[in-house]
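Visitor: Got a predicted model here, sequence first, then my questions.
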Amino acid sequence: MTSASINSASGPARRTVVAAVGAAGLSVALTACGGSDDDTSSSSASSGGTGSTGSSGTGSASTGGGDGAAGSALTTTSEIPEGGGKVFDAEKVVVVQPTAGTYKAFSAVCTHAGCGVKSIADGVINCPCHNSNFSIEDGSVKSGPATKPLPEVKIAVSGDSITLA
């Protein structure tokens, strides 16, 4: 029996096994890059602009990139400073209050390289990986290298409770 016939009869070729292991390793690495540290950041700063919620305090609505379960409580309105916000790493969501009584949420995953955004300051959501910055008003890119806005995430505000919708 030749060595070629032994290899083909005993299982997958070495090249197939090495490719599968490499693909699994790449998958783990990409997942790690998309994750973020466990710290949450909040910061208040002044910022003007119009919001989509009006004076009733109900949340904005749009589909987006959060991983949290619909209806799960995120926070209270008192935890979200006007002109600032708070990052929720576990849910991969950032909740902001661009103007008094207007609450919005966006994916906390940077559209440039998949890093987690970490802080909100001066009306801007900041990604520490490559210094991309996004507007708290609409998630649009304020400075790159990101070229796409943060996707909006649907939330609901009822009384002082903010939940994923």
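Guide: Structure's in. What do you need?
Visitor: Could you use CA atoms for every contact and neighbour count after this?
Guide: Noted.
Visitor: Find the centremost residue of this structure, please.
Guide: Taking CA atoms, centre = their mean as the criterion, Ala108 is the residue nearest the geometric centre of the chain, at 2.0 Å.
Visitor: separation between that residue and Thr77?
Guide: Counting by CA to CA, to the nearest Å, the gap from Ala108 to Thr77 is 18 Å.
Visitor: how many other residues sit next to Cys129?
Guide: Residues lying near Cys129 (other CA atoms under 10 Å) number 15.
Visitor: Show me where this protein has its strands.
Guide: Counting by DSSP state E, the segments of the chain that form strands are 42-43, 73-76, 85-88, 93-99, 102-107, 119-121, 124-126, 133-135, 141-143, 152-153, 155-158, 161-164.
Visitor: next up, a second structure to put side by side with the first:
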Amino acid sequence: MTSEPLHPVPAPARRTVVAAVGAAGLAVALTACGSDDDASSSSGSSGSSGSSDARAGATTTGDGSAAGGGTVLAKTADIPEGGGKIFKDQGVVVTQPAAGTFKAFSAKCTHQGCAVSGIADGVIVCPCHKSEFSVADGSVKKGPATRALPAEQITVSGDSITLG
């Protein structure tokens, strides 16, 4: 039996390896920094008007949830007029743009998904790129975000604000 000489497979050129690693790294970086502005979501232009719904008689249970469902977030007195409060664990921002009117929005910035961190001068602020959103309707007041914060459903019953 004749054996043919073995020829080693040539190793890829250094330039090819560097280009491949660079392209893979670029793909990872673009994915990590990519904006989700193209994803669909609600406009954030509506929220609870402060009127109660079918859960008007909801009572609070010992675990922070309401007997009619949802999670009790706060008392109405906890939400400053013209401002709001961020509930990190629930991922929601509750605002009171005018006396007795309460709104709720996602606490996730629509630019790159950072959690908003503060509310001042009638705007909800994202710390990552300084996007600002209206406390009244979640609309963009300052970019780079291009989409409003999505509205969240809350119920105001007596002096309690319930998520859901």
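Guide: That came in fine, so what should we check first? If you're wondering where the values come from, they're calculated on a predicted model, not measured in any experiment.
Visitor: TM-score for the pair, please.
Guide: After superposition, the two chains reach a TM-score (TM-score structural alignment, normalised by the length of the second structure) of 0.61; 108 aligned residues with a CA RMSD of 2.5 Å.
Visitor: Of all the strands of the first structure, which one is nearest Gly51 of the first structure?
Guide: Distance to Gly51 of the first structure, taken as CA to CA, is lowest for strand 102-107 among the strands of the first structure, at 5.6 Å.
Visitor: quick one: the closest one to chain centroid distance?
Guide: Relative to its chain's centre, strand 102-107 of the first structure lies at 11 Å (CA atoms, centre = their mean, to the nearest Å).
Visitor: can you check stretch 76-95 of the first structure too?
Guide: Put simply, stretch 76-95 of the first structure sits 12 Å off its chain's centre (CA atoms, centre = their mean).
Visitor: counterpart of it in the second structure, which residues?
Guide: Stretch 76-95 of the first structure lines up with residues 75-94 of the second structure when matched by TM-score structural alignment.
Visitor: For the matching stretch, which residues meet the burial criterion?
Guide: Neighbour-count burial for stretch 75-94 of the second structure, counted by 16 or more other CA atoms under 10 Å, picks out 76, 79, 81-86, 92-94.
Visitor: ditto for stretch 133-145 of the second structure
Guide: Buried positions in stretch 133-145 of the second structure, judged by neighbour count with 16+ other CA under 10 Å: 133-141, 145.
Visitor: follow-up on the earlier one: and which of the buried residues of stretch 75-94 of the second structure is nearest Val156 of the second structure?
Guide: Thr76 (7.9 Å).
Visitor: Excluding sequence neighbours, find me the nearest residue to the closest one.
Guide: Nearest in space to Thr76 of the second structure, with sequence neighbours left out and distances taken as CA to CA, 6 or more residues apart in numbering, is Asp159 at 5.1 Å.
Visitor: The one you found reaches Ala77, doesn't it?
Guide: Yes: counting by CA atoms under 8 Å, Asp159 of the second structure does reach Ala77; the two are 7.4 Å apart.
Visitor: Can you get me the start-to-end distance on stretch 84-92 of the first structure?
Guide: Terminal residues of stretch 84-92 of the first structure lie 17 Å apart, using CA to CA.
Visitor: and the nearest residue to Thr95 of the second structure once chain neighbours are set aside, what does it touch?
Guide: Distances taken as CA to CA, 6+ apart place Gly84 nearest to Thr95 of the second structure, at 3.9 Å, with adjacent residues excluded. Neighbour list for Gly84 of the second structure: 93-96, 119, 135 [criterion: CA atoms under 8 Å, 6 or more residues apart in numbering].
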